[in-house]
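Novice: Build me a model from this:
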Amino acid sequence: MANTKSAKKAARKIEARTEINKSRRSRMRTFIRGVEEALAAGDQALAQAALQKAEPEIMRAAQKGVVPSNTASRKVSRLTQRVKKLSA
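Specialist: Presented below is the predicted three-dimensional model:
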């Protein structure tokens, strides 16, 4: 356990930040799941709409440091490819 006052405060900040990051990561995964489910159903219009909602959430998670920016870009890219493939 932290001994100094500053270390105790740092521990509190880390705990709070961890909760926020968990929430952001969960929100991102929920939006990705929406796209995945639309793709599984084969509904191109629904998949496109879900992707348009998911992309900003994924990029926001990257911007906030929850996931690396390359990871976010890769996820968006792969989802976009799959949605386009569904329409073809």
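Novice: all contacts plus neighbour counts: C-alpha atoms, from now on.
Specialist: Noted.
Novice: what helix or strand does Leu46 sit in?
Specialist: helix 44-63 (DSSP states H and E).
Novice: and for comparison, fold this next one:
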Amino acid sequence: MANTPQSKKRARQNERRYAVNKARRSRIRTFLRNVEEAIASGDKDAASTALREAQPELMRGVTKGVFHKNTVSRKMSRLSARVKAIG
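Specialist: Modelled structure (predicted):
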């Protein structure tokens, strides 16, 4: 348990940051799931639209420090390749 005033403040900040990051990660996963479902349905238009909507969310996750830049780059690359391969 935190004892000093500074460590108590740090603990409070970490709790708040954890909640914000958790919400961001959840939001991004929802966008990714929408892309996955569109790919699974085989609808190229819906998949490309979902991918276009997911891209800014993923990049925002990078700028906010939720995801690493290379991780998002890899996900975008793989998803776009899968969307391109549809029918």
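Novice: for stretch 35-42 of structure 2, the distance to its chain's centre please.
Specialist: 17 Å (Cα atoms, centre = their mean, to the nearest Å).
Novice: Same check on stretch 44-64 of structure 1?
Specialist: On Cα atoms, centre = their mean, the centre of stretch 44-64 of structure 1 falls 8 Å from that of its chain.
Novice: Report the buried residues of it.
Specialist: Neighbour-count burial for stretch 44-64 of structure 1, counted by 16 or more other Cα atoms under 10 Å, picks out 44, 46-48, 50-51, 54-55, 57-62.
Novice: again with stretch 18-26 of structure 2
Specialist: Residues Asn21, Arg24, Arg25 are the ones in stretch 18-26 of structure 2 that count as buried (16+ other Cα under 10 Å).
Novice: quick one: it to structure 1 mean distance?
Specialist: With mean Cα distance after the TM-score superposition for structure 1, stretch 18-26 of structure 2 departs from structure 1 by a mean of 0.5 Å once superposed.
Novice: how about that stretch, aligned to which bit of structure 1?
Specialist: The counterpart of stretch 18-26 of structure 2 in structure 1, using TM-score structural alignment, spans residues 18-26.
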